[in-house]
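S.K.: sequence first, then the predicted structure:
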Amino acid sequence: MSADYAHLCSAIVEQCFGKVSQSVTDCLFSATTRTLSQIANATKFSRKEVGLALSVLIKFRLVNFEASKLNPFVPEYSLRRPDILCLLRYPRYIHMVQTKYGNVGASIAEELINAGSDTASAILIKCLSEGETKADGAESHRNTFLQMITDHYIIKRPELILSEEQDEVLPKFESNECDYFRHPNVDLQLIEKIRKGEATLAEAGDSAMIWNINYDRFHQDFRDSIMIDSIERKLGENASECFRFILKIMYKTTDPWQRVETFQPNHFCGY
């Protein structure tokens, strides 16, 4: 099974990102962590080629990195294997967003998927076509983007921490769960200036907030849809609506991906 899994991941990465990224993925798949030099030696590609491939894979959240335990100045890279399979589900993600938010939501999801991760301003600029010069078109895109964040279909990536210590050469990221779905400050007037070439993205107030698709939220909807459809087939429409309401209430108080502990009977229960 692991061999088939490795071949599948390799084929997906090759089709999406090319041969160099495929070789890097194959190298990381066979090891827990590896440094840039180890990957370059194993793949026979130059350090520059491997570095570019790693930057792409990191942007698409397929590779993680952290400081080596042996040498804190050297990063070690690891592969996020389950997220590679999510590349196959991109059409389903876009279709689900389209059913909930219309064509505007679908264009936002498609641009965000193609970019891997980006700022809200950059995604909105890409979504707005040349013919959409009216402010209401930009406002509609912004409101849809913010609503997708509120509904947790888009999640903010950890922010880069700039260290004042010169000895630290590896970037660090701050992860705050309370900050995952905080709305960015999107200036529509500035976006219009950027589209006209009168300003740059660096001037946007949300340049430090990077967003990507929240896989868990989509998979939660897929899972719930399967259960609701099954209950409707077995017990009817009223039962399925009741179960849908129970799920909605449950998610307000518990983690939707919390593991369920198996009940262990004991002598106090009379077993």
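M.R.: Happy to help now that I have it. Numbering: from 1, shown residues only.
S.K.: C-alpha only now, for contacts and for neighbours.
M.R.: OK.
S.K.: distance-wise, check residue 101 relative to residue 143.
M.R.: 10 Å (CA to CA, to the nearest Å).
S.K.: figure out the helix or strand that the residue nearest to residue 141 when sequence neighbours are not counted lives in.
M.R.: Distance criterion CA to CA, 6 or more residues apart in numbering; nearest residue to residue 141, sequence neighbours excluded, is residue 104 at 6.2 Å. For residue 104, the element it lies in under DSSP states H and E is helix 90-115.
S.K.: so what secondary structure elements neighbour that helix?
M.R.: helix 120-127, helix 135-150, strand 211-213 (3 or more CA pairs under 8 Å, 6 or more residues apart in numbering; DSSP states H and E).
S.K.: in that helix, what counts as buried?
M.R.: Buried residues in helix 90-115, counted by 16 or more other CA atoms under 10 Å: 90, 93-98, 101, 104-113, 115.
S.K.: quick one: contacts for residue 42?
M.R.: Going by CA atoms under 8 Å, 6 or more residues apart in numbering, residue 42 touches residue 27.
S.K.: what's the separation between it and residue 211?
M.R.: 33 Å.
S.K.: tell me the buried residues in the helix or strand where residue 55 lies?
M.R.: Using DSSP H and E, residue 55 sits in helix 47-59. Within helix 47-59, the residues scored as buried using 16+ other CA under 10 Å are 47, 50-51, 53-54, 56-59.
S.K.: got a markdown table for the helices and strands packed on helix 90-115, with distance to residue 26 and mean neighbour count too?
M.R.: Listed next are the helices and strands packed on helix 90-115 as a markdown table, based on distance: least, CA to CA, whole Å; neighbours: other CA atoms under 10 Å:
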| stretch | distance to residue 26 | mean neighbour count |
| --- | --- | --- |
| helix 120-127 | 31 | 21 |
| helix 135-150 | 34 | 17 |
| strand 211-213 | 24 | 23 |
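S.K.: so which of the ones you listed comes closest to residue 21?
M.R.: strand 211-213 (20.1 Å; CA to CA).
S.K.: just checking, what packs against whichever helix or strand comes after that closest one?
M.R.: Downstream of strand 211-213, the next assigned helix or strand under DSSP H and E is helix 215-235. Helix 215-235 makes packing contacts with helix 237-250 when contacts are defined by 3+ CA pairs under 8 Å, 6+ apart.
S.K.: ok, and here's another one to check against it:
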Amino acid sequence: MNSPFETLVRTALTDVADEASPVDLTSRALGLARRRRRTAAITLAAAAVAAVLVGAPLAITAADRDTPPAAVTSSAPAPAPSASPADRGEQLLAAVRGAITREAPQVTGLETLVRYMDVCELVTSASGKLMPKDGLISQAPYEASAVPQACPPPWGNDPHSYRWLGRFAKNGKVYAVTIHIYPTVHHDPADPPVNETDARERELAAQGENPPYRGPHGEHVLVHDYLLNMTKPGGIGVLIECHDTDETGAFMTRSPFTRTELAAIGLDPALRP
């Protein structure tokens, strides 16, 4: 039998699937390429919330998943050599909880955060390449011993990518929250555009109602009431997504955090792969 929360999450996510139209995460702030990546990330996170918190199976196509680009590591601080990926995950989880407690002490439920991983079955395609069977990648709670066989890179688990799902509460409301810390490509917003596409995306961003901005140390910060999408110097990505589980709606409009709190959490220097 489902718990009241599982029923609530299942109802909310079903309503979204039935009624919500695709969301332009950047509010016309970024170009088409970035909009596609952001939309894919939100779609994955919403489905993963249902899979891990409610227990429903999840499958996405390998072509559609939002795989972070290769990391730019020239200035990224390296984790302690003795830390295994599992140990590093525990360190990061403690850092995430610490940042949230400091910046948003009114938010509860941090103990519900659960790490998850990709799962797939690799087969040889007609062209002789190894690929996920039927192009599908699933999500499951993280098990360190299962990671090497679960879904290896480049299709699935990056050993330096960490993802958690949880349910937070504030003022009597419950929110499904996804937190993802991963290697990615970073561009300081103060630097010149790297190409014409980048220049056009910046032009569109400047015309948006809520464009990205430069953080105190060159971070690229895009923040909405329900979303933080930040990249940091050294090739570090921090993604926090909040989904209101209120069955009356408000998907992607309410959050247990303010924009200021979300940005401050992401800027914590301890949040790095």
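M.R.: Okay, I see it. A quick note: this is a predicted structure, and the numbers were derived from the prediction, not measured.
S.K.: tell me how the two chains score on TM-score.
M.R.: The TM-score (TM-score structural alignment, normalised by the length of the first structure) is 0.25; 120 aligned residues with a CA RMSD of 6.3 Å.
S.K.: related to what we said a few turns ago, show me the contact partners of the helix holding residue 55 of the first structure.
M.R.: Outside helix 47-59 of the first structure, the residues touching it (CA under 8 Å, 6+ apart) are 20-21, 24, 36-37, 39-40, 63-64, 116-117.
S.K.: past that helix, which element shows up next along the chain?
M.R.: Defined by DSSP H and E, the subsequent element after helix 47-59 of the first structure is strand 63-67.
S.K.: helix or strand right after that following strand?
M.R.: Defined by DSSP H and E, the subsequent element after strand 63-67 of the first structure is strand 75-79.
S.K.: next structured bit after that following strand?
M.R.: Counting by DSSP H and E, what follows strand 75-79 of the first structure is helix 81-85.
S.K.: coming back round to it: thought residue 147 was touching the residue nearest to residue 141 of the first structure, still the case?
M.R.: No: the pair residue 104 of the first structure / residue 147 is not scored as a contact, 11.6 Å apart, by CA atoms under 8 Å.
S.K.: quick one: neighbours of residue 223 of the first structure, just the number.
M.R.: Residue 223 of the first structure is flanked by 11 other residues according to other CA atoms under 10 Å.
S.K.: next one: it from residue 189 of the first structure, what distance?
M.R.: Residue 223 of the first structure sits 40 Å away from residue 189 of the first structure, taking CA to CA as the criterion.
S.K.: and the helix holding residue 55 of the first structure with strand 63-67, angle?
M.R.: With axes from the mean of the first three to the mean of the last three CA atoms, to 10 degrees applied, the angle from helix 47-59 of the first structure to strand 63-67 works out at 110 degrees.
S.K.: can I get the contacts of helix 47-59 of the first structure in CSV including distance to residue 247 of the first structure, secondary structure and neighbour count?
M.R.: Output for those, formatted as CSV (distance: CA to CA, whole Å; DSSP: H, G, I helix; E, B strand; the rest coil; neighbours: other CA atoms under 10 Å):
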residue, distance to residue 247 of the first structure, secondary structure, neighbour count
20, 44, helix, 19
21, 40, helix, 24
24, 41, helix, 25
36, 45, helix, 19
37, 48, helix, 15
39, 45, helix, 23
40, 48, helix, 20
63, 33, strand, 20
64, 33, strand, 16
116, 30, coil, 18
117, 30, coil, 22
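S.K.: okay, those residues in CSV with distance to residue 78 of the first structure next?
M.R.: Shown next, in CSV, are those (distance: CA to CA, whole Å):
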residue, distance to residue 78 of the first structure
20, 16
21, 13
24, 10
36, 11
37, 14
39, 11
40, 14
63, 6
64, 5
116, 18
117, 19
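S.K.: which of these sits closest to residue 81 of the first structure?
M.R.: Using CA to CA, those come closest to residue 81 of the first structure at residue 63, 8.6 Å.
S.K.: show me what contacts that closest one?
M.R.: Contacts of residue 63 of the first structure by CA under 8 Å, 6+ apart are 54, 57, 77-80.
S.K.: now do the buried residues in the strand or helix carrying residue 10 of the second structure.
M.R.: For residue 10 of the second structure, the element it lies in under DSSP H and E is helix 4-19. By neighbour count on 16+ other CA under 10 Å, the buried set for helix 4-19 of the second structure is 8-13, 16.
S.K.: and which of these is nearest residue 45 of the second structure?
M.R.: The closest of those, once distances to residue 45 of the second structure are taken by CA to CA, is residue 13, at 11.2 Å.
S.K.: can you tell me how far the closest one sits from residue 49 of the second structure?
M.R.: Taken as CA to CA, the span from residue 13 of the second structure to residue 49 of the second structure is 9 Å.
S.K.: kindly report the same for residue 130 of the second structure.
M.R.: Residue 130 of the second structure is 28 Å from residue 49 of the second structure, by CA to CA.
S.K.: compare these two (neighbour count), which wins?
M.R.: Between residue 130 of the second structure and residue 49, counted using other CA under 10 Å, the more crowded position is residue 49 (25 against 13).
S.K.: dump the residue contacts of that one.
M.R.: 165-166, 176-178.
S.K.: just name the closest of those residues to residue 198 of the second structure, please.
M.R.: residue 178 (27.6 Å).
S.K.: could you find the closest non-adjacent residue to that closest one?
M.R.: Nearest to residue 178 of the second structure is residue 165, by CA to CA, 6+ apart, at 4.6 Å.
S.K.: can you tell me how far the one you found sits from residue 91 of the second structure?
M.R.: Residue 165 of the second structure is 16 Å from residue 91 of the second structure, by CA to CA.
S.K.: just residue 60 of the second structure next, same as before
M.R.: 29 Å.
S.K.: what's the answer for residue 5 of the second structure, then?
M.R.: 28 Å.
S.K.: run through who's touching stretch 90-102 of the first structure.
M.R.: With CA under 8 Å, 6+ apart, stretch 90-102 of the first structure has contacts from 104-106, 109-110, 113, 144, 218.
S.K.: swap in 10 Å and give it another go.
M.R.: Contacts of stretch 90-102 of the first structure with the rest of the structure, by CA atoms under 10 Å, 6 or more residues apart in numbering, involve 86-87, 103-110, 113-114, 144-145, 147-148, 153, 213-215, 218-219, 221-222.
S.K.: same for the helix or strand the residue nearest to residue 178 of the second structure falls within, what does it pack against?
M.R.: Using DSSP H and E, residue 165 of the second structure sits within strand 162-170. Applying 3 or more CA pairs under 10 Å, 6 or more residues apart in numbering; DSSP states H and E, one finds that strand 162-170 of the second structure makes contact with helix 32-49, helix 85-103, strand 114-119, strand 173-183, strand 236-244.
S.K.: and with 7 Å instead?
M.R.: strand 114-119, strand 173-183 (3 or more CA pairs under 7 Å, 6 or more residues apart in numbering; DSSP states H and E).
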